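A.B. asks: I would like to see how this sequence folds:
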Amino acid sequence: MKTLSLSKHRPQEQLPHANIIWIEGQQNYCVLHLAEGKPIVLTKTLKNLEQVLADNTFVRIHKEHIINRTFIASFSDTLVVLNDGTSLGLARRRKRLILKNNSTVVLI
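C.D. replies: Have a look, this model is predicted:
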């Protein structure tokens, strides 16, 4: 199981990737929205987390959002709707990253 270290000072604090629904960037901070529990604020940039989470599970859909693609319920040209009901804007340059193929979301 892949995990994200929540602190470089306490490496034992690990969060499973499967528990992260989406990540919101706020300047030098990120808010991790979780499937279980309250949101977690990290002192990392979205760019840093994008590099750490560089696998096919996460995709950056906007300058302020990274999503776990396993939680995508639906999407259009301008919005991505997640399983928890959250609607997030989809950047014009990033809409090519998401396709719906036989009810499976894939990256191109």
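
A.B. asks: all contacts plus neighbour counts: C-alpha atoms, from now on.
C.D. replies: OK.

A.B. asks: Give me the distance between the residue nearest the centre of the chain and residue 25.
C.D. replies: Geometric centre of the chain, nearest residue: residue 67, 2.4 Å, by C-alpha atoms, centre = their mean. Residue 67 sits 11 Å away from residue 25, going by C-alpha to C-alpha, to the nearest Å.

A.B. asks: just the helices in this protein please.
C.D. replies: Assigned by DSSP state H, the helices in the chain fall at 46-52.

A.B. asks: quick one: the strands in the chain?
C.D. replies: 3-5, 14-16, 20-26, 29-34, 40-42, 58-62, 65-68, 72-75, 79-82, 87-89, 99-101, 104-106 (DSSP state E).

A.B. asks: In this structure residue 67 contacts residue 61, no?
C.D. replies: Yes. If you go by C-alpha atoms under 8 Å, residue 67 and residue 61 touch, sitting 7.1 Å apart.

A.B. asks: returning to that earlier point: would you turn the strands of the chain into TSV with distance to residue 51?
C.D. replies: Shown next, in TSV, are those (distance: least, C-alpha to C-alpha, whole Å):
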stretch	distance to residue 51
strand 3-5	12
strand 14-16	16
strand 20-26	13
strand 29-34	14
strand 40-42	15
strand 58-62	10
strand 65-68	11
strand 72-75	21
strand 79-82	22
strand 87-89	21
strand 99-101	22
strand 104-106	19
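
A.B. asks: And the residue nearest to the centre of the chain, how far from residue 12?
C.D. replies: 24 Å.

A.B. asks: just residue 97 next, same as before
C.D. replies: The gap separating residue 97 from residue 12 is 33 Å, by C-alpha to C-alpha.

A.B. asks: Neighbour count: those two, which is higher?
C.D. replies: A direct count of neighbours by other C-alpha atoms under 10 Å for residue 97 and residue 12 places residue 97 higher, at 13 against 10.

A.B. asks: quick one: that one and residue 105 touch, right?
C.D. replies: No. At 9.8 Å, residue 97 does not count as touching residue 105 under the criterion of C-alpha under 8 Å.

A.B. asks: The structure of the following sequence is requested for comparison with the preceding one:
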Amino acid sequence: MTAQLKKEWLISCAGWSAFIFFMSATYVLYDWSVPAAEEINNRPWWALQEWGLWYLFTPVVFRLLTQYHLANQLTKHKFLQILALMLCISMTYQAIFDFWILCDPIPYTMLYFAPSHPLVLFVLSYLWHTFLRPDQPVHHNTLEVESGNTTTRLRFSDITHINSASNYVELHTEQHQYLKRITLKQIEQQLPDTLFTRTHRSHLVNLNFVERIQIKPSGSGLVLLKNGKMVALSKAFKPAVKAKLQRVA
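C.D. replies: Just a heads-up that it's a prediction; the model follows:
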């Protein structure tokens, strides 16, 4: 068993044991403090009966989140899918258990636990994100991008140019285009300045894909890429672009 797996089981068992003990003790203390006619008189194991299933499901939730996170596939869509799946499983198990053991009608059980199970899953996801989410392996010379429902890593050398789109950037390769939530300034800081250069306040280009630059009479110009695309070149960035192109020539 890995350290991560041990930690997931430890938090699950310790957390639920403490919670169940607290709930049971609260009701016992309440019954001691009120007249006999007002006592709740719950069975001693009532809290375990209501919450015990989470001893099993909590490690499953933690494991699924960890596995998809380490595989770079834990998108928002996948995250919601995992929680929705576990909600359906936990509610189904609870309904069957209460029907066979307690003879409670299934609609009553579903209505009774409908508020608590989503809340439990929300708390579990928060605990995982805060205490259990492992660090991802360091990937040099790549950027993490989302493509549909999957997350992939894009090599710096495959990026031809980058365009700003408000709080997003458009990452262009020779075959595809990706949208990433980050500013152009932030992504520029992650890229090697020996490979990329700013040509405009809204554009970055990969120097290895530059075919030539074309200067207009106004002093601004265009950067012509080897794949036939054109990127704007402003007067402010023209000297730096020319200097970098001379160094890589």
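
A.B. asks: Could you quantify their similarity as a TM-score?
C.D. replies: The TM-score (TM-score structural alignment, normalised by the length of structure 1) is 0.81; 100 aligned residues with a C-alpha RMSD of 2.2 Å.

A.B. asks: Return the residue of structure 2 aligned against the residue nearest to the centre of structure 1.
C.D. replies: Using TM-score structural alignment as the criterion, residue 67 of structure 1 maps onto residue 205 of structure 2.

A.B. asks: who are the neighbours in contact with the residue nearest to its match when sequence neighbours are not counted?
C.D. replies: Closest residue in space to residue 205 of structure 2, ignoring its immediate chain neighbours: residue 161 at 4.1 Å, by C-alpha to C-alpha, 6 or more residues apart in numbering. Neighbouring residues of residue 161 of structure 2 by C-alpha atoms under 8 Å, 6 or more residues apart in numbering: 171, 172, 173, 203, 204, 205, 206.

A.B. asks: and the gap between residue 161 of structure 2 and residue 186 of structure 2?
C.D. replies: Counting by C-alpha to C-alpha, the gap from residue 161 of structure 2 to residue 186 of structure 2 is 15 Å.

A.B. asks: do the same with residue 20 of structure 2
C.D. replies: To residue 186 of structure 2, residue 20 of structure 2 is 46 Å away according to C-alpha to C-alpha.

A.B. asks: the more surrounded of these two?
C.D. replies: Between residue 20 of structure 2 and residue 186, counted using other C-alpha under 10 Å, residue 20 has the larger neighbour count: 19 against 9.

A.B. asks: Would you confirm that the more buried one contacts residue 48?
C.D. replies: Yes. Under the criterion of C-alpha under 8 Å, residue 20 of structure 2 makes contact with residue 48 at 6.2 Å.

A.B. asks: Mind listing what's buried along stretch 76-93 of structure 2?
C.D. replies: 78, 79, 82, 83, 86, 87, 90, 91 (16 or more other C-alpha atoms under 10 Å).

A.B. asks: Output the residue interval of structure 1 matched by that stretch.
C.D. replies: So stretch 76-93 of structure 2 sits over no part of structure 1, by TM-score structural alignment.

A.B. asks: The nearest residue to residue 213 of structure 2 once chain neighbours are set aside - how many residues pack around it?
C.D. replies: Spatial nearest neighbour of residue 213 of structure 2, chain neighbours left out: residue 223 (4.5 Å); criterion: C-alpha to C-alpha, 6+ apart. Other residues lying near residue 223 of structure 2 total 22 when counted by other C-alpha under 10 Å.

A.B. asks: And residue 223 of structure 2? What does it align with in structure 1?
C.D. replies: Here residue 223 of structure 2 is matched to residue 80 in structure 1, going by TM-score structural alignment.

A.B. asks: Settle this for me: that match is touching residue 91, isn't it.
C.D. replies: No. Using C-alpha under 8 Å, residue 80 of structure 1 is not in contact with residue 91; the gap is 10.1 Å.

A.B. asks: Check structure 2 for its longest helix and report it.
C.D. replies: Assignment by DSSP H gives helix 3-33 as the longest helix of structure 2.

A.B. asks: residues contacting the match of residue 67 of structure 1?
C.D. replies: Going by C-alpha under 8 Å, 6+ apart, residue 205 of structure 2 touches 160, 161, 162, 196, 197, 198, 199, 231.

A.B. asks: if we go to 6 Å?
C.D. replies: Counting by C-alpha atoms under 6 Å, 6 or more residues apart in numbering, residue 205 of structure 2 makes contact with 161, 196, 197.

A.B. asks: circling back: any idea which of the contacts of residue 161 of structure 2 has the most stuff around it?
C.D. replies: Neighbour counts for the contacts of residue 161 of structure 2 (other C-alpha under 10 Å) peak at residue 204, which has 25 neighbours.

A.B. asks: Give the aligned equivalent of residue 49 of structure 1 in structure 2.
C.D. replies: Checking TM-score structural alignment: residue 49 of structure 1 goes with residue 187.

A.B. asks: so how many other residues sit close to its match?
C.D. replies: Here the number of neighbours of residue 187 of structure 2 (other C-alpha under 10 Å) works out to 16.

A.B. asks: Relative to residue 17 of structure 2, how far out is it?
C.D. replies: As judged by C-alpha to C-alpha, residue 187 of structure 2 and residue 17 of structure 2 stand 45 Å apart.

A.B. asks: With that, I have no additional questions.
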